[in-house]
Every structure is written in structure tokens, then in C-alpha cells.
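Colleague: Kindly generate the corresponding structure for this input.
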Amino acid sequence: MPETSAPERSALDTVAAASQDPHRDQPWAELGLKADEYARIREILGRRPTSSELAMYSVMWSEHCSYKSSKVHLRQFSEIPQETPVGKMLAGIGENAGVIDIGQGYAVTFKVESHNHPSYVEPYQGAATGVGGIVRDILAMGARPVAVMDPLRFGPLDADDTHRVLPGIVAGVGGYGNCLGLPNIGGEAVFDETYLGNPLVNALCVGVLKHEDLHLAKASGVGNQVILYGARTGGDGIGGVSVLASETFDEGGPAKRPSVQVGDPFMEKLLIECTLEIFAAGLVAGIQDLGGAGLSCATSELASAGDGGMHVELDRVPLRDSTLAPEEILMSESQERMMAVVEPGDVEAFLAICAKWDVEAVVVGEVTDTGRLQIDWHGERVVDVPPRSVAHDGPTYQRPFARPDWQDALQADSANALPRAITGAELRDTLLRLVASPNLCDKSWITDQYDRYVRGNTVLAQPSDSGMIRVDDESNLGVAVSTDCNGRFAKLDPYAGAQLALVESYRNVATGGAAPLAISDCLNFGSPEDPAVMWQFAEACRGLKDACVELGIPVTGGNVSLYNQTGETAILPTPVVAVLGVIEDVTRRTPSGFVAEGEDVFLLGSTGEDLSGSEWAHVVHGHLGGLPPRVDLAAEKALAALLVEASRTGAVTSAHDVSDGGVAQALAESALRNGIGCTVGFEGDAFLGLFSESAARAVVTAADAAALNDLAARHGVPLTRLGRTGGPDLVVDGHFSVSVEELRAAWSATLPAALG
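Modeller: Coordinates of the predicted model:
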């Protein structure tokens, strides 16, 4: 074992030293710990922590890793039934990612996570490593990653800082995903002033596996070897996302903060293929990726989920920087690393596969029966802790929360009282203004930087309502995924806003013909130290739980991202919800654009006066107030069942959900997809017919109106004939006409004009 020099040995803070000088000053506050948390660590250990132990506790007890402000509210998700219409959830909350049975012996794992603050500090690498991290979470479950998605939020499109962060974030998402050979099949790009200085970069990955291939993160079997493999550990990302995601940004912008991780997608590609071959050879007893908190997380979580003991020789860890101290090695969040637990007889075969893929691998420790996580550095013990105290038994805060004083006034200020377009010319101008608005315009400036069809199994991708991937080439079994959230709705009513995010994703999956099975969520909110923010968070969690119970779909896992605010300005509460659905035959999927002329156009669902929080109120009046659209979960469930059956039987030829921008936007996007116009009419108020954002609705086309009418009646879904497809124009009978080409010009010009 390498010898340390005299100066290194004297400077090393060992367990023995910690017992002998209990009153040494330690930088616990600088590492983000509170006084009572530091006192609790001393109580757990019966002494002061070593500097290495302090580093581990500080990152693992951070908001990002411990969920200390949110877990009291997240526990209610366990009340949701874990069965799906297809079968039991195979792995859920607490694992690296949720795993869902989709039939035919296949399972799908998916998860969405945040990489918000790192992407503001260093947009390209922050976004790129967000993709890399979520892909490794999926890989660690035993699955082959097959697709990614990216729900994004930015400040105003014309803001200087948006021009700084957006191109880098988009390039990072695309650059990393494209190099991995993973199609980017969906996501969002939303603009609002509250995200200025705090963009949201949420990343989702989907993976496919057979039931028998499932792997879990646990270190079991005394004497089993612990192998670290992948990239070398460097100084990039020390403290990284663990600290960045656990404090509020100052108004002055980036200050001295932990470095953002640097990604190497080509190493990750080798790591993926190497790991999948290791799985196929049956050489792994437990596995964990190294993401937030790095080695601190991997060692403590593997040990606490297994037999409870692990011994690690830290000086065996391959380094890119030989000057790193043990504390820095434990805190480093360098990317493209995995940790596996392997039986002694399989180590040689494991290392041989790693060598084949040119992936560095080193045995760094073994599973023990001590019930302790013990880490040595050059022959000296620097960590000796109960692993569960690091990984799972961190602080739990009952943060005070209260409905804010301003909520009543906000909800009383309804958008229904705002001046509306009346004449045909005014309606036409409103439509063109909305389709060109940043949130509703063509996003191909972004999505063209992503490979949407690599691997050859992409069935639907942007700008379709959902992304869809073929899972099995012979049976054409597939899955669809959508992510959504309207932060304005959540600001008006966080309980209903979270449910509206869920049902929009639920509806988007169903319009393509997939039956919704499960959700993953990424809950992005401001500071948990603000009682109003915690009230928003608590209400959003309650809303999601209640909706999942009624819809019969479980929460498989997800992510909480707090402290998303700059100074006193919090982001809009943004509970992004991803819904995954299964489709038995992807060749029967329903497209979202008009496919032929001469087909009847119908509206499924009922329209009310739902203008508060709408894109019309936001774009035309700069207004936010009132109550969001009413949530009717029974109506959403009936609509989804109809859409899934209609896809399977061919009763509809196209289907587009109605959400942001109302029926007007749904008609415009349906017409733009294949350049096919339509003529429609509205009974009563044409303005509401066009721009209301009532939920539980979809625009569909059908070649056989009678068959669709029978289907709607059987499912109890209101059906209204709007008109007929055909011609070069979108015509609202009795009011106005606009050519599809003029719509396209307005829709497609916005992002290129702003971003170049």
C-alpha cells in the first residue's frame, strides 16, 4: 500500500485523531450544514466527525440528496396502489428509477430529474451531465437506455441571459444525447420571467429490460468485492449539484460556487455497453451509479441497502488529479462512473469485460458484516460510520407552510373579465399572435439539434403530443411518454395545477393510442424556507396523490428541486409530470396532424369559460390571475379510454390534445403538420370556442362519423362536430380565414428571429 509522506500523515484527519481532539473547529457551516445537524452527526458518531466524514454527511444531508424538506409530503405517494392495468410495479420510489411491467415479459424503467442550478452556472456542461446522470440511473436498473426527453424552462425569450443560457443548454442536451445514440423524443421549452436567472433543465430517460434483468442497488454477501469502474475521479463537480441545488441564488448572478461536472459522452457510451454485457454475463450482485454526492452516495447507499457493512480503500480510486484530498475524492461528482458488487469468483470475468470495452475498473473494497462503512486512506481510517445514518437517516424537516396572504386576491382577479377579440379580424389577429408566441411557436430551432430517430425505433417524436418508442420488433409492443406542466396554473392553485400537469401528460399519451400506466415527477419550486413556497409544494403533492388514486396509476419515483429562486423571486411552481403509457401495436398509433382531406373534425369534451392562466391572458394581456381550468378526473379517464380504443380500432385518423392555446392552437398544429387546412364553426361564442383552455378535451378527425359517435356515447364523452378537413386555409366559418402558409410563417419565425 502506498506510503504517505510525513506532512501528509500529520495533516490527515483520522478517526483516531477525531477521538483525541473533539473540540477542533470544523467548517460545517461552510459545507451547508446547520448547527443542529452538526450536533446530530456528533451524537451519531459519539465524537466529532473526521473531515472526510463531515464531507460525506454534508453532501448526503444536502437538500438535493436527502429530501429533508420534502419527504414528509412525499410519503403520501406510498398510499397510491402499486398495481397498473398491465401488472405490478417491479421497482418504485427509493430505487434509482421506477420499473413497470408492460407485458410480454418486458418492463420499462423511466425517471425525470433536475439539473437546474448547474445549467445556469455552466449551461452546456450542466445540461449535458444532467442527461448523463439520468441515463446512468436507468442503466443501473439493468435496462438498456432507449430514449431521452428534456422539459426546459427559460426566462423571457428577448432577455440577454436567456440568450446566454438557452443555446448552451440545448447544445448540451443534444450533444450528450446524440453522442450516446439516444433519440430525444419529446419535452418542452417554456418561457416566463420568473425563470430568468434560474432556468429549469429537467431530463428524462426511458430504458427497456426483461423482468429477469432487473438489478437493484444493494451490497449483499459478505466478502463480495466492490468495484469502481468508468472514468477517473477528478476535481470537477466537487460539491457540485449537491450544494448547488441546496441554496438560493444571489441576485448578483453566479458567484464562487462548486464547479460543475464535465461530461464525456463517449466514455458513457462505452460504460453503457460494458455494463450491459456484464449484466448479460450475470456478474453483478448489486450496482449503483455515481451521480450527486459521488462516492459518498454510492458507498453509503449500497451498504445501507445490503448487509450493512463495507470496507473501502480510498487510495485505490483512479484519479485524474493526484493532489485530491480524501474529502475531495468522496465529494467529487465526476461523471461516467459506476460501482458494482461482485462475487469473488466473478471478479476476473468482470474486469475482463471492462478491459474489452477500454473501461478502467478497480477493486476498491469489499462487503463486510460490521454494520459500518469504513474507508481507509493510505492505511489510516478516515471514515467509520453507520452507512444508513449517511444515506437514509438524515434530518427531516417539518417546514412551516401557510397559504399566502396574496392568494385570495390573485384568484379573485379572473381573466374572464379581460377584453376579448370580437370581430373576425380581431380573432384572426389573436390566433396569429398566439401561434407566434414563444410558448406556442415552432420549437424546431431546438429539436433539430437533437437526433430524434437514431436506433430506428422512434414511432412518434416532437412535435407530436407524445414520444413513442417500439420495444419489440416482432409484436410491435411500444411505450409512449409525455412531460407537461403549466406553471401559471400551479401559481393560481397548486393543488389543481399539479393535477392539470398530470392530466395533460396523461391525455397526450392517450391521443397517440397508449394506455397510461404510471408517472414520474420532477417537482421544481422556490425556497422551502418560505412558508408560501412550502404550501405550494404541499398542495401540489396532495393534488398528485389524489389524482393518481382516482386515475389508478402509481408514482414510480422522481425528483424534488427546491431553492429555485433568485433573491426574493421564486420561479412559478413547476411540478413537471411525466406519464408513461403502453401500446400493444405501434403500427396502430394515432398521429397528431390531419392526414387527409374530406374528413370530419370533432371536439371531444366540453368547453367552459376557462381563460385564467391561459396563453391568451399571458400573451395578449400580460395577466395572471383567477382560477385555473376545472379538473375532472373522471372525464379525463373516460377520454383517455376512448382515445386508446379509437386508436386500436381505427375509429379516429388523427388526435390532438387541447391545452395551451385552446382549440385554436390544436387546429393550427393539426393543419400545419401535413399542410392540410380545415373549415370549422362554433355554436355560440367563437372566442371561447377558440381560446378557452378547458381540460379533458381533444380534437380528432374521423372517416366514419357514425362509428366515432357510437364510441363517444359508450364512453360518456361529449362529441361536437366542428367541421371538415380540406383546402389550403384554416377557416372559422362566419368569422375569418387564414392560409396554412401564413400560419406556418408566423409559427416558425419566432425562435430563429430571436436566436439566429
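Colleague: contacts, neighbours, all on C-alpha from now
Modeller: OK.
Colleague: In contact with Ala293, which residues?
Modeller: 56, 59-60, 65, 239-242, 330-333 (Cα atoms under 8 Å, 6 or more residues apart in numbering).
Colleague: try 10 Å this time
Modeller: 55-62, 64-65, 237-243, 330-334 (Cα atoms under 10 Å, 6 or more residues apart in numbering).
Colleague: From the structure, what's the count of residues near Ser10?
Modeller: 10 (other Cα atoms under 10 Å).
Colleague: nope, Thr430 is what I meant
Modeller: So Thr430, with other Cα under 10 Å, has 21 neighbours.
Colleague: Now do the SS call for it.
Modeller: Of the three states, Thr430 takes helix under DSSP: H, G, I helix; E, B strand; the rest coil.
Colleague: And this one, please, so the two structures can be compared:
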Amino acid sequence: MTSTQPALGGRIDTVEHAAATPDHPQPYRELGLKDDEYARIRDILGRRPTDAELAMYSVMWSEHCSYKSSKAHLRYFGETTTDEMRAKMLAGIGENAGVVDIGDGWAVTFKVESHNHPSYVEPHQGAATGVGGIVRDILAMGARPLAVLDPLRFGPADAPDTKRVLPGVVAGIGGYGNCLGLPNIGGEVVFDPSYAGNPLVNALCVGAMRVEDLHLAHASGVGNKVMLFGARTGLDGIGGVSVLASETFAGDEAGGGRKKLPSVQVGDPFTEKVLIECCLELFRSGLVVGIQDLGGAGLSCATSELASAGEGGMRVELDRVPLRAEGMTPAEILSSESQERMCAVVRPDDVEAFLRVCAKWDVIAVEIGEVTDTGRLQVHWHGETVVDVPPRTVAHEGPVYERPVERPADQDALVADGPERLARPSTPGELRETLLRMVASPNLASRRWVTEQYDRYVRGNTVLAQPADSGMVRIDEETGRGVAVATDCNGRYVKLDPYQGAQLALAEAYRNVAVTGAVPLAVTNCLNFGSPEDPGVMWQFQQAVRGLADGCRELGIPVTGGNVSFYNQTGGTAILPTPVVGVLGVIDDVRRRVPAGIGAEAGETLLLLGDTRDEFGGSEWAHVVHGHLGGRPPAVDLAREKLLAEVLVAGSRDGMVSAAHDLSEGGLAQALVEAALAGQTGCRVVLPADVDPFVWLFAESAGRALVAIPRSEELRFTDMCSARGLPWTRIGVVDPASKALEIQDVATVDLAELRAAWEGTLPALFD
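Modeller: A predicted model of the protein is given here:
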């Protein structure tokens, strides 16, 4: 990256100079802007942009920041959100994070975002700063961050590059989150060849606040001051979210004499920790009018979005920004994504008190500007104007593309190639061998090797964490009110049917929250797809968005916000379409949460709730045993999912359920193994006489859960299921004395053998 200064004879490119040199060549293509986009910028400004303005537009009009290829489809979320759904939200799509009211004066905010490409380039820092960024999004809403989750996808588990990327990603997530004192309570680790060369590192954070403490990102109040506080601004992270890997915006060894730095940001969790505490004290003291974190696009984003959402004008003195590198140009300062920084709008009379709080926490803070009524974002550098733009054109009025949408030519052939032709195990010996092979497969094996690197219980409010179906944290120590959060997505299902696959992701996350006893309340999402310039990818995206939006409307829970990540592909090969869905639920008393592990009380009844069908399209069995992907994914019935959730929550509330575990990848066999190992308790299972054992053990039909019911509650619980129309099947009993999973006429496997198979895979691959 080289400086613009030599091309201008060593001078900074000011607005006055730009107006006087309309034909000066600019590297807009290298910065990711198309010819028509550059022409539009010139039309907006009535002249060519300065170097600093060009930097701002290029990062803010990038796919990551402007959503220019997805906006046309994301509008469908708003079109399908009912007034009843909106009533649950205090803040929604367009804010730093969604906020929902959970009762008793409490509000909860949560959001999931991607840091995929940086995590491939530099796994540790890419993943670490992904955590840091999402935590600041939650902080910017006025909330204390409480916990994080990490949905992860990698290439084949035994691939050399996976062994390079995965340990670094896990160390980065654990290192940053642990230093912040935030428990990591959930997430996913999925392996598939499509993610080789393009892992997905998504990060979710959840936080809580009193309803009256909600803060929004707007610069209101003419004369109010703009305060930049947190870490110094450096050269790291320039171009991290767009295409600023240009020779135009920084020096090189030959020209400026400075060492090239990677586009991946460098995180400092200890700085972020004090920044969190500083922000919370500022909020409590009533010293903040509006606030925005500095993440993607750095100051370009923070200043333009604050101004655009407020009175419409802002003046910034860029030379006041504390720097940690010498000779940085205005374009570099505006584009830097250095971490652990926030931007606040403060009343003039409160500036002194604001600075005192920052000094108390040893947080650098400076006044860099003020709110104006000019309708312009004007940035000055040593007395000269380097930016003079309408802020909405930067932050909210970027390009919107109606990309071509076309069902892939091979989609019909993919669906037609169903799993029915695959050889199935039939004898007890074959079924036993299949069970052990499935349990030890990378996608079903224990994630303990990963989760033990995270602090899951710091701060003492974690109620459930991995390997629970959903993470749960206590919000209010007095009442016991808490929230549960789960993330899910099966990319193979989405590949086979994007509309239905997205709804299956929603259904599984919804079910994972409900089995713990929490009422599902709201949704966030991270939509990871290939190139939007591929009409087939855009068809997948369109269908997934519509499926998710329609599904949320049917379930009556709103999408509060999320993230779109495009260009996830290696060469011409896109990843499996992966719309990760996060569902948040509320529980009025965490003491009645339901664990996944069956207990040690002998004779408790095991019930399978829901219907089991011969559904193996996109299944883990087809993937593990045959390397096959084809056919149709399991059918999804959201009315049934809603009914199942209501029954599970009622069973929890009335003390009728001692354990519950959802059925998903791996089917009933996997659920039985995980429930027995989690509770360190054996069980005896008897499948119905007229069923195919293979189908009942390994099918992945949706809308099902395994529950353990005390003998004294069995009749009451089954009567409730029957009265509500929820199918149930008695399949066995808890038997602590056996220390084995006994499936009559199929297999008996000691818990020790199951544990060795289940827990041995990831350590063998990555230790």
C-alpha cells in the first residue's frame, strides 16, 4: 500500500485541490468501485472526490458495509414482520444490534456477525477481533455484554489447512473472550469440503440492560461534541472489510519507508475490557447522547452513520485523532479498523465529566468535532478541508443492485439423486458399527477439545453451556430471569432446498431453545453465501431469505438484525449456502431449566416426541458413510415446531420433564448417546415392533425431541401431549445400573466405549 502524496507532489488532497484538478486520475477500481459508482460519486459531489472521500465511499459502498447486493432481498424481512412481532422489539434491523423486552424492566440485545476472510488470512487475530467487534456492537446499545457464542465452519477435519486454521481460530476466540471475562456458552463446529480455503467464523454476543438505558447511534443536538475514545488509531486493519488492498492508501518500503501491515486487525482484549467498563459508567452517568463503535470502515462508518442518523451534519478535526503510527494520511486514518475504539456524542456541559470518567479508566479520549446543522460531513486536516460530503450518501444511500437470480442448472439433478439408492445397515452388527462410526465422525463427535479452551462459567451467571442444546445465562439474580441462545444451520439442507433449509435452521435453533425450558422470542442471522455475481448463488440467497422470513412470521418471532457475508468461495467454488440462525428465548426462572443429560433416577420414562419418517437427504449418515449429497431435506412443519416448543416449556414450568434433548443431525441414535453421556447414566431402549430400526435410529426428521419423564409425571405429561395433538412414543427407561446404552434387538454399547468414540476424534486430529 503506497501513499497518495507522491502523485500530488507531496501535498494532501484537499476539497479545494480536488475541485481544481477534475482530471486527476484516481485508483477507484483498485478500491472496488465500479465505473458507474465512481461516476455517481462525482455527480453527488459535483467534482472528483478527494483521496479521503474516495476512501470513505469505497469502504462504505463495499458489499460488507452497504449490503448493495442484498438490500433488495432483505426488505422482505420488513414486509413479513407483523405489528405483533414489532411490538417485541425495542430496536431492530438497521441498529448496531437488535433489542427485545424480556419483562420486569429488562431488555436484551444480541447479534451475530462474520469475520470469515480475516480468519483465514490470520486465524488468531481474525477470530479474536471478530469477537471484539460483536462485543462492541452490543456495548453500543447501552448493554453490558454477558456471553458469546461462536458458529464455526471449516474444511475437512483431516485437511492440512484445517489444522492450520482451526487451532488458531479457537485460540483467538478463547483468548479474547476469556480476557474480557465473557463466558462462551454455545455455537457450532462443522466440517465440510466446501469450506476449505474459506472457513466461516461467525460470532454472536448477547447483552442485557434496563429498558431505560437503551442507546442508539445518532448525532443529535447541534453544538454537541463528538468524542473519540479507546485505543489509538494505527495502520492495522486498513482494507479489512473492503478492497483497500491498494497501493494508494499507505506507504511501502520503497516509497514511505514503512513496513506493510496486514489488512487483518490486531486486537487487545485488555483495552477492550476497560473500554467496556468505561462505557457502562458513562451510560450510568447520563453523559452520552449517541454512540457508535468503530468496527468495519472505522471512522468513515462511525462519523457518517452518526451524522446521517442525527441532525445531518458534523464537523471533524481529523488531526486530533490519537495515532500510533507516524505520517498517516487522512485517508488512512478514516479507513483504519484499529480495534477497541468508540465514538460518542456528548453535550458540551458534559465533556469535562466525560473526560474524567475516561481518565479514571485510563482510556484515551479526545474531542474531535461537533454536531452541525449544515447537512454535511466535513472533515478537516490541519486547517484544510479533506472531506465535504452529504453523510447519507456515504452511510445509507449507496448502490443497490438487482443481481440476476437463476435457479442453478444442476439443482434438479441434485434433488433427483436421492439417498434411496445408498446401501443401508440391516443386521444388529451393522447397526452397532454404524452407530459407533457416526458418533465418532467429525461433525457429531464431542466438541470438548474446543470448548475446554473457552471459559464457559466466568462471572457466575452461566446456567447452561456446551454441550447443552442452548447456552443460558441468568440476567437478574433476584428473580432468576434468564435468556437462552442457540445457533444452527445445516448447509447441506440449504444446498438441497434453500427455502426449506433456512426454515430447518430456524426450526432447530428454535427447538434448541425450547428444550431447555425457555420461550423463543427473537431471531438474529448471519447469511454466509458465495459470490453475489453468480445468479445461482443469488437464487440460493433469495430463497433462504424468504424461507427465513416466512418461517419467522409463522412462528411469530421477529428478525431483529443480522449480517450478510458474500464472496465466500475458493476460485469458482462457493461454500455450502450457510444462513446461520440464532434464536433467543426467555425463561422466568433459570432454576427450572431442563438439562440435556438424563439423570440417575431409575425407571424414568424416555419418550420420543414427534414423528419419525424415512428422511435421509442431506443427512449426516449419507455424508459420513457414503460421501453423498442429494435428494430432499427433511420436511419442516413450523406449526408442529411451535406446538412442540409449547409442550416442552409447559413441561418445564410444571416440573414434568427432568431432561430434554432435541433430535437433529444423527437422529435418535445421536440424541440417546449424548443424553446418556451427559448424564453419565445408562438406559434401555425398545423401538416399536413395526418400524425399521435404521430409520428410527438415524433419520433426521425435524420437530422431534427426546425427553425423560419421572414416573410420577408420565401420565400427566402424555395426557397433555395427546390433548394438544403432539405425537409421542414410549421408547425406554433410564437404567443407571447398566452403565450402557441398550437398544433391544439392535446393540448394547458400554458408556465407556461410547465416550471413547465420541470424545477421541478432535484430540486425535488437533492435539
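Colleague: Which of the contacts of Ala293 of the first structure fall in helices?
Modeller: Mapping the contacts of Ala293 of the first structure onto helices (DSSP state H) picks out 55-60, 64-65, 240-243, 330-331.
Colleague: Tell me where the stretch 351-500 of the second structure has strands.
Modeller: Counting by DSSP state E, counting those that start in this stretch, one finds strands in the stretch 351-500 of the second structure at the ranges 365-372, 377-381, 384-389, 462-464, 471-474, 482-488.
Colleague: right, so of those strands, which gets closest to Gly103 of the second structure?
Modeller: strand 482-488 (10.4 Å; Cα to Cα).
Colleague: Run the chain-centre distance for that closest one.
Modeller: Relative to its parent chain, strand 482-488 of the second structure has a centroid offset of 12 Å by Cα atoms, centre = their mean, to the nearest Å.
Colleague: Which part of the first structure matches that strand?
Modeller: Using TM-score structural alignment, strand 482-488 of the second structure corresponds to residues 478-484 of the first structure.
Colleague: Measure the mean distance from the matching stretch to the second structure post-superposition.
Modeller: In the superposition with the second structure, the average deviation recorded for stretch 478-484 of the first structure is 0.3 Å (mean Cα distance after the TM-score superposition for the first structure).
Colleague: show me where the stretch 151-300 of the first structure has helices.
Modeller: 160-180, 240-244, 265-280, 294-305 (DSSP state H, counting those that start in this stretch).
Colleague: make that the stretch 451-600 of the second structure, sorry
Modeller: 491-496, 498-514, 535-555.
Colleague: and the alignment partner in the second structure of Pro395 of the first structure, how many neighbours does it have?
Modeller: Alignment note: Pro395 of the first structure maps to Pro399 in the second structure; criterion TM-score structural alignment. Neighbours of Pro399 of the second structure under the rule other Cα under 10 Å: 17.
Colleague: Now do Pro399 of the second structure against Leu33 of the second structure, distance only.
Modeller: Pro399 of the second structure sits 10 Å away from Leu33 of the second structure, going by Cα to Cα, to the nearest Å.
Colleague: tell me, what's touching these two both at once?
Modeller: In contact with both Pro399 of the second structure and Leu33: 61-62, using Cα under 10 Å, 6+ apart.
Colleague: Need the nearest residue in space to the residue nearest to the spatial centre of the first structure, chain neighbours excluded.
Modeller: Residue closest to the mean C-alpha point of the first structure, counted by Cα atoms, centre = their mean, is Val112 at 2.5 Å. Once flanking residues are discounted, Val112 of the first structure sits nearest to Leu204: 4.1 Å by Cα to Cα, 6 or more residues apart in numbering.
Colleague: can I assume that neighbour is in contact with Ile134?
Modeller: Yes - Leu204 of the first structure is in contact with Ile134 according to Cα atoms under 10 Å; the separation is 6.5 Å.
Colleague: Comparing the two, which residue is more hemmed in?
Modeller: Between Leu204 of the first structure and Ile134, counting by other Cα under 10 Å, Leu204 is the more crowded of the two (31 against 28).
Colleague: end-to-end on stretch 587-599 of the second structure?
Modeller: Termini of stretch 587-599 of the second structure sit 22 Å apart (Cα to Cα).
Colleague: And stretch 411-431 of the first structure, by the same measure?
Modeller: End-to-end distance (Cα to Cα), stretch 411-431 of the first structure: 26 Å.
Colleague: Could you tell me how many residues sit around the counterpart of Ile743 of the second structure in the first structure?
Modeller: Residue mapping for Ile743 of the second structure onto the first structure gives Val732, with TM-score structural alignment as the criterion. For Val732 of the first structure, the count of nearby residues is 22 (other Cα under 10 Å).
Colleague: which residue packs closest to Val732 of the first structure, ignoring adjacent ones?
Modeller: Val680 (5.1 Å).
Colleague: Which position in the second structure pairs with that neighbour?
Modeller: Aligned partner of Val680 of the first structure by TM-score structural alignment: Val685.
Colleague: Can you pull the residues that touch both of Leu204 and Ile134 of the first structure?
Modeller: 110-114, 148.
Colleague: Compare those and tell me which is most surrounded.
Modeller: Of these, with other Cα under 10 Å as the count, Phe110 tops at 33 neighbours.
Colleague: Not counting its neighbours along the chain, what's nearest it?
Modeller: Val206 (4.4 Å).
Colleague: returning to what we had before: these two touch, right, the match of Ile743 of the second structure and Ala425?
Modeller: No - the pair Val732 of the first structure / Ala425 is not scored as a contact, 11.3 Å apart, by Cα under 10 Å.
Colleague: and whichever residue in the second structure pairs up with Met534 of the first structure, what is it in contact with?
Modeller: Correspondence of Met534 of the first structure to the second structure, assessed by TM-score structural alignment: Met538. Met538 of the second structure is in contact with 69-70, 73, 402-408, 529-532, 544, 566, counting by Cα under 10 Å, 6+ apart.
Colleague: Ser332 of the first structure: neighbouring residues, count only.
Modeller: 27.
Colleague: which one in the second structure is aligned with it?
Modeller: By TM-score structural alignment, Ser332 of the first structure lines up with Ser336.
Colleague: residue contacts, its match?
Modeller: Counted by Cα under 10 Å, 6+ apart, Ser336 of the second structure has contacts 233-240, 263, 265, 294-300, 328, 330.
Colleague: ChimeraX command for the buried members of these?
Modeller: A single ChimeraX command selects the buried members of the contacts of Ser336 of the second structure (16 or more other Cα atoms under 10 Å):
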select :233,234,235,236,237,238,239,240,263,265,294,295,296,297,298,299,300,328,330
